[in-house]
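Visitor: predicted coordinates and the sequence they were generated for:
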Amino acid sequence: MSEKTKKPQKLKARLPRGFVDREAADIRAVNEMTAKIREVYERYGFDPVETPLFEYTDALGKFLPDADRPNEGVFSLMDDDEQWMSLRYDLTAPLARHVAENFNEIQLPYRTYRAGYVFRNEKPGPGRFRQFMQFDADSVGAPGVQSDAEMCMMMADTMEALGIKRGDYVIRVNNRKVLDGVMEAIGVGGEENFNRRLTVLRAIDKLDKFGTEGVSLLLGEGRKDESGDFTKGAGLNADQIEKVLFFVGITDYAQSAVHLAELVAGTEKGAEGVDELNTIRSLVLGAGYGPDRIKIDPSVVRGLEYYTGPVYEAELTFDVTNEKGEKVVFGSVGGGGRYDGLVSRFMGQPVPATGFSIGVSRLMTALKNLGKLGADEVLAPVLVTVMDGDVESMGRYQRFTQALRNEGIRAEMYQGNWKKFGNQLKYADRRGSPIAIIQGGDERAQGVVQIKDLIEGKRLSGEITDNAEWREARVAQDVVPEAELVAKVREILEAQAEDRRRAKQVNV
């Protein structure tokens, strides 16, 4: 075959690695969830703001351009005036740029929320995507820790608004300054010990996974895992390890606060951090949020090189089964803290800020585990079938469809090959349509329509085995005047809804 007669190569449809297509059920679940979150944020006096997907790369803060291209971690391109732009890595850095750029116009404290996609140019893996959604709330220009305490209370209220009952979640709170004080108190403060402190932080972060004994090894010489691989430790001595383990092992803050204050006494920031934790604890207790909802927990070490004060994490405490079939605690669904340095990068002056970010996909997974999403199931549309294809008949079918829509009922007129009526009912079945509307020539002459209850029909069809009995029963089918179409459809839909409610009550 010559080059000219060769068939053109078909383009292969392929989804980029690390990205997902979202179907109707997931989209509706996210919308349902974010609406409940938004309602809580609005109640606290936060307003929405939206920033673009792209920012100039240097504005992102964590990732600055190399001589010829930005660092790995962000998706970047150069625009026509040879400036590097990147897809946003999170929602906080764009907010910092927005505040700095509009600083003279906005009202401080600037209390905002926003939901949107963020992008990570990282190797994708199971449950690790390059595009995912976050839902953030931030307060910029509020220096006191009462704004941090309020953020924690708002997160607790959000968990409960989503149907997560008390005891299944906890908002855990720590303070960067306290940990800095502990590091200074054991002799690993200062710039010269930066890498060593990171090793200590990583060790503390493994507390849930390896327990006190494993963390103790990582704080000391190192730890060998089951495969024989060795992880080098922070090289702390026994006295240093004991002090770190005391700090992260605090479970009853009220009893340990005095000892903690003694540990960090004389350090530059430690005592200030303890005072801030005490203030947060007093504020949340005064507002009725006990340690079953908001808990001071020194083992929280999330992003401590980024935050400048209080840090907090929303953790779900119920068990789920992982890929290996093991029961594990679900864990974190969001976190945040005080980041007083981020807006200041643009301003040359201190601008206090605190915020919280929810991982939407992860939280949605948790809510599905709890059966808290999809309660308001979206009903498939009523199908108006097509028996005749002439213009007058099609106009009549369209009129039926619009009459249903005008009364708030989901409806669609069949758009495929109408000549094979069986295909229309198969389509209705695959769509999950609750009702089919049928009008042929005989019905049109009489000014009536057939209304077929497809849900009841499916149920009855399992009880009828004889064809003659089927024809005689006219399974779940009514004939009504055209003028009564909408009222009859609504009556059937309400009966179906009542059946679903009863079925749910039986299952519960």
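Guide: Received the coordinates, thanks.
Visitor: make it CA atoms for all contacts and neighbour counts henceforth
Guide: Will do.
Visitor: can I take it that residue 278 is in a helix?
Guide: Yes: counting by DSSP: H, G, I helix; E, B strand; the rest coil, residue 278 is found in a helix.
Visitor: residue contacts, it?
Guide: Contacts for residue 278 (Cα atoms under 8 Å, 6 or more residues apart in numbering) come out as none.
Visitor: this is the other structure I want to compare:
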Amino acid sequence: MAKQEKTFRPKARVPKGLRDVPAPLVRAEANMLARIREVYERYGFDPLETSAFEYADALGKFLPDEDRPNEGVFSFQDDDEQWLSLRYDLTAPLARYVAENYDGLPKPFRRYQSGPVWRNEKPGPGRFRQFTQFDADTVGAPVVAADAEMCMMGADVMEALGIPRGQYRIRVNNRKVLDGLLEEIGVGSDANDRTHMTVLRSIDKFDKLGRKGVELLLGAGRKDESGDFTKGAGLAADQIARVLDYVGSGLEAGSADRKSVLEGWRAVVGKSAIGAEGIAELLEMDALFTSAGYGPDRIEFNSWIVRGLGYYTGPVFEAELLLETKDENGNPVRFGSVGSGGRYDGLIERFKGIKVPATGFSVGVSRLQAALQMLPSDAGVAVPDVVVVLTLDAGNMAGYQAMVTELRQAGIRAEMYLGGSGMRAQMKYADKRGAPVAVIEGEDERAEGMVTLKDLILGSEVSREISDNTEWRESQAAQVTVPRAELVAAVKAILVRHGLHRA
């Protein structure tokens, strides 16, 4: 007897570092994006969409994970044997777009864009290989007023999302100040130098790893919790001490006025011309913040803000949530950075051969959304409720369809049950969908020209207070029968009672 071949069945699993997003989170994200878009539009930015794929050489090599395959980028060869890569952010594609359409664009060119980006990095808690960003950029503006505008807009975005003032901070630094520090301690100023970038990326991890972790990265290197080893910058002990003294000054930044912070940084940059230039730019930004009413409780200068991407050339900034909360297991959670940006005057030059100043701000949508879900405020997003019309008689599908259509035309989100189960299963379905109302029309109701509406929200509340079946059967508070012609008005009344619809 021939041996029967085993049927291959692929394992149902999402790829490592990726995730599926269920309906409530999709809606929450859409709501959040709408609020951010409103702020960007108010500042005069216009929308743009760029391709998810770019030629690999157009993206450049700016990611901090240089020890990862493809240097952090997902790539493949097309039929022409040219390398294509999934975009790792929205800024590099913008640079390509501006270079390609340079002569026809207004200068400055102001655009916003939201969309997924991909990074071939080691995944971890809250860190995915695909995530959504929402950027706004100004290209062709050499003045630091453009950078200051990005910081103020970032603060406005936080508050538009319902994050209370005092629970977030826009933290600002300048790559030129950091270059001045490295110049003073004898580290090369070339941004493409490995030691230079390793020092900057080590500082950038201060809020996550603390002083000791950064000290290890500035020296020989550090082994993380998984056992992976990251090679350090290899600085000498006195160099490490000077870097840590500077970074440590950021611990008190939130309680000091911005001018005082900059006075402390003057000693750090010493006689470095590039460092002095960075401080002068921050002084100008401070004047703009002050004139617009953005105090240090909203925007501060902070020494450990670096940004890990290699293309930043001037002011850099991060939007950080300061509040702490707890996860479902009761463990403390601090959200940290949920947005970032900075000046990148050399990125478009790669294509054009001329300096094209640019600056931008990017919201990390996925991370910020996770934070908003845990905030006890208006920042959370209510899920729109759907009224479910039960289909108890297969011969009356047209009648049920008419009900659903009437509800939808009245602005009520509604669906007709399309499964093949009986009433009990249909009611369970309505509960699972979070429906506030179930519409029931059986043969008896239809013969009398009536429909029954079950208020599932009130029913849930009543059920918690009722102790036996008799009391439940006698309770009619959660159920009402109305004439078929009054279906829409009666459903609206229930929704209005629960604050789910406007009267």
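Guide: Looks like it arrived, so ask away. Computed from a predicted model, the values in this text were never measured in an experiment.
Visitor: center of the first structure - which residue?
Guide: residue 360 (0.7 Å; Cα atoms, centre = their mean).
Visitor: how close does that residue sit to residue 26 of the first structure?
Guide: Residue 360 of the first structure is 11 Å from residue 26 of the first structure, where distance means Cα to Cα, to the nearest Å.
Visitor: what about the helices in the stretch 351-500 of the second structure?
Guide: Listed in chain order, the helices of the stretch 351-500 of the second structure (DSSP state H, counting those that start in this stretch) span 365-373, 397-409, 423-432, 443-448, 456-465, 469-474, 487-497.
Visitor: the fifth one vs the first structure, average offset?
Guide: Looking back up the chat, that one is helix 456-465 of the second structure. Here the mean offset of helix 456-465 of the second structure against the first structure after fitting is 3.3 Å, by mean Cα distance after the TM-score superposition for the first structure.
Visitor: okay, angle between that helix and helix 487-497 too, please.
Guide: Angle of helix 456-465 of the second structure versus helix 487-497, following axes from the mean of the first three to the mean of the last three Cα atoms, to 10 degrees, is 60 degrees.
Visitor: which strands and helices sit next to helix 456-465 of the second structure?
Guide: For helix 456-465 of the second structure, the packing partners by 3 or more Cα pairs under 8 Å, 6 or more residues apart in numbering; DSSP states H and E come out as strand 437-440.
Visitor: mean offset of the strand it packs on relative to the first structure (after superposition)
Guide: Here the mean offset of strand 437-440 of the second structure against the first structure after fitting is 2.0 Å, by mean Cα distance after the TM-score superposition for the first structure.
Visitor: residue range for that strand in the first structure?
Guide: Per the alignment by TM-score structural alignment, strand 437-440 of the second structure matches residues 435-438 in the first structure.
Visitor: re earlier: alignment lookup: the residue nearest to the centre of the first structure to the second structure.
Guide: Aligned counterpart of residue 360 of the first structure in the second structure: residue 365 (TM-score structural alignment).
Visitor: show me where the stretch 151-300 of the first structure has its strands.
Guide: For the stretch 151-300 of the first structure, the strands defined by DSSP state E, counting those that start in this stretch cover 169-175, 222-224, 230-232, 294-296.
Visitor: out of these, which comes closest to residue 261 of the first structure?
Guide: Minimum separation from residue 261 of the first structure across the strands of the stretch 151-300 of the first structure (Cα to Cα) falls at strand 169-175, 13.0 Å.
Visitor: does anything pack onto whichever strand or helix holds residue 317 of the first structure? Which helices or strands?
Guide: Assigned by DSSP states H and E, residue 317 of the first structure falls within strand 310-321. Contacts defined by 3+ Cα pairs under 8 Å, 6+ apart place strand 310-321 of the first structure against helix 146-161, strand 169-175, helix 176-185, helix 270-286, strand 327-338.
Visitor: please consider this matter closed, and thank you.
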